[in-house]
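# heads up, no residue letters with this:
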């Protein structure tokens, strides 16, 4: 485990050599997208897309991938497809840029 991985918040958990699980609390239909803090041991993320026809889930995966410096195909929803609280599976051969989803001051 690298030093970066050892210092991660509790909502980011390694689950294999090249994969991590990230607990996310999603606010769909927000006016402004962004990472806004922590909530219930998850990172809180606001997404513009509405929670209709899987739009918010797709937008969340794209948003998190961009913030981590990865491609959308590296992010999948492991659980919580129809809930605000979700667990994302991040799979990548390189260490993601975790600072992209760690709220300022955390």
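The structure has been received and is ready for your questions. These numbers come from a predicted model, not from an experiment.

# make it CA atoms for all contacts and neighbour counts henceforth
Will do.

# My read is that residue 96 contacts residue 69, right?
Yes - under the criterion of CA atoms under 8 Å, residue 96 makes contact with residue 69 at 6.4 Å.

# And those two? Which one has more around it.
residue 96 (20 against 14; other CA atoms under 10 Å).

# Roughly how far does the residue nearest to that one when sequence neighbours are not counted sit from residue 52?
Counting by CA to CA, 6 or more residues apart in numbering, residue 96 lies nearest to residue 68, which is 5.2 Å off, once chain neighbours are set aside. Distance, residue 68 to residue 52, using CA to CA, to the nearest Å: 25 Å.

# ok, and here's another one to check against it:
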């Protein structure tokens, strides 16, 4: 089992992601080197990819954009994001039991 997510002491969700910008569609595609891989349908120009990623995660977890923060990797494909007090489980993005 890969640890692409964890909860901190405040019940905030921490996600380890690998981002592939410039795809046809924005979607979760599986695991990549211990990170959850997400393709984004935008190019990484002027922060558009990061904005798209945050909007995508806000929609998936049904939280306001203000509850999501990029902690590491602002200009990298590998990112660590924090979602403050998500109401939904990380399985809304990717369920390893179903994918394998």
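Ah, there it is. Everything quoted here is computed from the prediction, not taken from an experiment.

# now what about the TM-score between them?
In this superposition the chains share a TM-score of 0.87, using TM-score structural alignment, normalised by the length of the second structure; 98 aligned residues with a CA RMSD of 1.8 Å.

# Would you enumerate the residues in contact with the counterpart of residue 74 of the second structure in the first structure?
Using TM-score structural alignment, the partner of residue 74 of the second structure in the first structure is residue 81. In this structure, residue 81 of the first structure makes contact with residue 57, judged by CA atoms under 8 Å, 6 or more residues apart in numbering.

# does residue 88 of the first structure sit in a helix, a strand or a coil?
With DSSP: H, G, I helix; E, B strand; the rest coil as the basis, residue 88 of the first structure sits in strand.

# How many residues are close by it?
Quick note: residue 88 of the first structure (other CA under 10 Å) scores 22 neighbours.

# Was I right to think it contacts residue 24?
Yes - at 7.3 Å, residue 88 of the first structure counts as touching residue 24 under the criterion of CA under 8 Å.

# Output the residue interval of the first structure matched by the top helix by length along the second structure.
In the second structure, with assignment by DSSP state H, the single longest helix is helix 48-61. Mapping helix 48-61 of the second structure onto the first structure (TM-score structural alignment) gives residues 55-68.

# neighbour count winner among residue 68 and residue 52 of the first structure?
Between residue 68 of the first structure and residue 52, counting by other CA under 10 Å, residue 68 is the more crowded of the two (19 against 11).

# separation between the more buried one and residue 49 of the first structure?
Distance, residue 68 of the first structure to residue 49 of the first structure, by CA to CA: 19 Å.

# Mean per-residue distance, the top strand by length along the second structure versus the first structure.
Counting by DSSP state E, the longest strand found in the second structure is strand 13-20. Strand 13-20 of the second structure differs from its equivalent in the first structure by a mean of 0.7 Å after superposition (mean CA distance after the TM-score superposition for the first structure).
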